[in-house]
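Peer 1: Predicted model and sequence below, questions to follow.
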Amino acid sequence: MSDKRHHPPTVRLRRLAAELRRLRSAAGLTRDEVTEKKGINAATLYRIEKARARPQKRTLLALLDLYEATEAQRSDLLAVQSGSNDQGWLRPYHSELPEEYAAYIGFEAEARTVRNYESLFIPGLAQTEPYARAVVKGVWAAASHKQVEQRVQARMERQALLSKEHPLQLWAIVDEAAIRRTVGGRKVMQEQTRHLLRLMEEPHVTFQVIPFDKGAHAGMPGSFVHMDFPDPADPELVYVDTPAGDLFLESETEIRRYKSMFEHLQAVAVGPNESADLLAKVAGMRD
């Protein structure tokens, strides 16, 4: 039986979709009007504009003609279209991961900077393998052994982004609850703390803790990740993992809201040096 599963969108596909939506809006056209003028199936146009489908070259050219795109815009978007399905980050077993999580892995692999706030967990990019396994088993109680190991393997592979030639810039902020909760036992948490302290020595990693005594703060409603990408033309992205499902937010209003929220969390959290002292104290490494 052939695999009917759709590959998750790439950053380039999202950029293409965003530019086509912008060009259509600038031309003063609705989707229905585009369908009427060019005979493009309405469902297809919707999927293209939502980054759920890669347009064929002839379809893209028809849209660019209709939108009266400039030569520079045509050249740029044709180049983006030709590489929009490039998913070199995919691993054979990724097709068995939930589609939203596979999409998240792909976006993260292409990101320049990840700003991650977590209220209850150590961020995935900073987890040790024993901690990650304990988290997956605890949160996903019905998972099979194979499913647990796939999730753990994916999490460990993601961390290679922090050690490549041009590493991902990671700024992580956690509530004190994340470092206080004994996940996997005391030994696992001590190992996790030592790993965090080593990571914090890297120039591309910033880690802050919001102590309990800071009281209520902007991150209490839940965790989120904000990503930006090396090419300024690629739209920023916010990822929110909720019990009702994973959300990818990309409107300018949503991006501004979460960027502002992260800035508030940066301000209320203690600095990296004080955070390191708190980590060591919680782990019993210091008095």
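Peer 2: It's in.
Peer 1: Only C-alpha atoms from now on, for both contacts and neighbour counts.
Peer 2: Fine.
Peer 1: wait, isn't residue 20 in contact with residue 49?
Peer 2: Yes. Using CA atoms under 8 Å, residue 20 makes contact with residue 49 at a distance of 6.7 Å.
Peer 1: I'd like to know how far residue 38 sits from residue 75.
Peer 2: 21 Å (CA to CA, to the nearest Å).
Peer 1: do residue 275 as well
Peer 2: From residue 275 to residue 75 the distance is 48 Å (CA to CA).
Peer 1: start to end distance for stretch 199-208?
Peer 2: 12 Å.
Peer 1: let me fix that: stretch 38-58
Peer 2: End-to-end distance of stretch 38-58: 11 Å, with CA to CA as the criterion.
Peer 1: Please apply the same query to stretch 121-129.
Peer 2: End to end - CA to CA - stretch 121-129 spans 14 Å.
Peer 1: who touches that stretch?
Peer 2: 116-117, 132, 152, 155-156, 158-159, 172, 174, 178-179, 191-192, 195-196, 199 (CA atoms under 8 Å, 6 or more residues apart in numbering).
Peer 1: do the same with stretch 207-219
Peer 2: For stretch 207-219, the surrounding residues in contact (CA under 8 Å, 6+ apart) are 117, 119, 171-177, 200, 261, 264-266, 268-272, 275.
Peer 1: In PyMOL, how would I select just the buried ones from the contacts of stretch 121-129?
Peer 2: In PyMOL, a selection of the buried entries from those looks like this (16 or more other CA atoms under 10 Å):
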select buried, resi 116+117+132+152+155+156+158+159+172+174+178+179+191+192+196+199
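Peer 1: ok, and here's another one to check against it:
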Amino acid sequence: MEAICESIRTYQVQLVPGLLQTAEYGRAVTVASRAWRTPEEIDQLVRVRLTRQERLTGEAPLTYWAVLTEGVLRQQVGGPEVMGAQLRHLVTMARQPNVTLQVLPFSRGAHASMYDPYLLLTFPQMASLDLVLTETPAGNIWMERESEVACYQALFDGARMAALPPTESLTLIQQVAEEYEP
């Protein structure tokens, strides 16, 4: 679905979204998940994730908007060096014209999207095809009913309104990246 959609909006609670992950961060997440056991399986998953990222930079890139909680920046994945590089990569990606990145700081308190991460996929010309994806350890859950999609659209709008503006978000990401420097 990701290959044919025109935009993705995502809210993430603890992990950098796959389309914004560095290879090292993605590898650390994959190893920690314990779902893939062999080095070959892990390598394959990382390669697939990196190939998927071409949707952000290739011909006719999709529009991508991510709201990340501050926990995504502070959950150290792969050690300080990997995490610092990952955060610097987020800043680089957020400077692309088709990518918007916002951070929802801990200080903003309770909000409607607090429960689980999700992705909203929008398709060209037919809003009735829009989908919501929530990922769980047991598998992915796709929602397509108009009322479900509308609910998640409202949740995302609330999250982005509660989050820091993009420029302030990048400043915060850069500050946290510096905390991982030796």
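Peer 2: Now that the structure is in, tell me what you want to look at. Note that the structure is a prediction, hence the values are computed from the model and not measured.
Peer 1: hmm, back to that, from the contacts of stretch 207-219 of the first structure, list the buried ones, please.
Peer 2: If we count by 16+ other CA under 10 Å, the contacts of stretch 207-219 of the first structure have these buried: 117, 119, 171-177, 200, 261, 265-266, 268-270, 272, 275.
Peer 1: rewinding a little: mark which of the contacts of stretch 121-129 of the first structure are part of helices, please.
Peer 2: Of the positions in the contacts of stretch 121-129 of the first structure, 132, 152, 155-156, 158, 178-179, 191-192, 195-196, 199 sit in helices, assigned by DSSP state H.
Peer 1: So for the second structure, the centremost residue is which one?
Peer 2: residue 17 (2.5 Å; CA atoms, centre = their mean).
Peer 1: what residue of the first structure matches up with that one?
Peer 2: With TM-score structural alignment as the criterion, residue 17 of the second structure lines up with residue 123 in the first structure.
Peer 1: Equivalent analysis for residue 3 of the second structure, please.
Peer 2: Aligned partner of residue 3 of the second structure by TM-score structural alignment: residue 109.
Peer 1: same check, this time on residue 114 of the second structure
Peer 2: With the correspondence set by TM-score structural alignment, residue 114 of the second structure lines up against residue 220 in the first structure.
Peer 1: go on, residue 82 of the second structure?
Peer 2: Per TM-score structural alignment, residue 82 of the second structure is aligned with residue 188.
Peer 1: From residue 141 of the first structure, how far out is that match?
Peer 2: 19 Å.
Peer 1: More neighbours: which of the two?
Peer 2: Using other CA atoms under 10 Å as the criterion, residue 188 of the first structure and residue 141 rank with residue 188 on top: 17 against 10.
Peer 1: Which helix or strand contains the match of residue 3 of the second structure?
Peer 2: Using DSSP states H and E, residue 109 of the first structure maps to helix 99-110.
Peer 1: How far off centre is that helix?
Peer 2: Here helix 99-110 of the first structure is found 6 Å from its chain centre; the criterion is CA atoms, centre = their mean, to the nearest Å.
Peer 1: again with stretch 248-267 of the first structure
Peer 2: Between the centre of stretch 248-267 of the first structure and the centre of its chain there are 14 Å (CA atoms, centre = their mean).
Peer 1: and it, which stretch of the second structure?
Peer 2: Here stretch 248-267 of the first structure aligns to the second structure at residues 142-161, judged by TM-score structural alignment.
Peer 1: which of the residues in that stretch are buried?
Peer 2: For stretch 142-161 of the second structure, a neighbour-count test (16+ other CA under 10 Å) marks 143, 149-150, 152-153, 155-157, 159-160 as buried.
Peer 1: if we can go back for a sec, take the ones in helices among the contacts of stretch 121-129 of the first structure and write them to a markdown table, including distance to residue 285 of the first structure.
Peer 2: A markdown table is the format used below for those (distance: CA to CA, whole Å):
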| residue | distance to residue 285 of the first structure |
| --- | --- |
| 132 | 22 |
| 152 | 27 |
| 155 | 27 |
| 156 | 26 |
| 158 | 28 |
| 178 | 17 |
| 179 | 14 |
| 191 | 11 |
| 192 | 12 |
| 195 | 13 |
| 196 | 13 |
| 199 | 17 |
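Peer 1: Would you check which pair of the residues you listed lies furthest apart?
Peer 2: 158 and 179 (21.1 Å; CA to CA).
Peer 1: ok, and what's touching the helix or strand that residue 81 of the second structure is a member of?
Peer 2: If you go by DSSP H and E, residue 81 of the second structure is part of helix 80-94. Applying CA under 8 Å, 6+ apart, the contact partners of helix 80-94 of the second structure are 20-22, 24-25, 73, 76-77, 99-101, 170, 173-174, 176-181.
Peer 1: Please indicate which of those are buried?
Peer 2: Neighbour-count burial (16+ other CA under 10 Å) applied to the contacts of helix 80-94 of the second structure gives 20-22, 24-25, 73, 76-77, 99-101, 170, 173-174, 176-177, 180.
Peer 1: Show only the entries of these found in helices.
Peer 2: Using DSSP H, the members of those that fall within helices are 24-25, 73, 170, 173-174, 176-177.
Peer 1: and those residues, which two are the farthest apart?
Peer 2: 24 and 170 (21.1 Å).
Peer 1: Could you pull up the residues touching residue 146 of the second structure?
Peer 2: Applying CA under 8 Å, 6+ apart, we find residue 146 of the second structure in contact with residue 128.
Peer 1: can you check residue 73 of the second structure too?
Peer 2: So residue 73 of the second structure contacts 87, 173, 176 (CA under 8 Å, 6+ apart).
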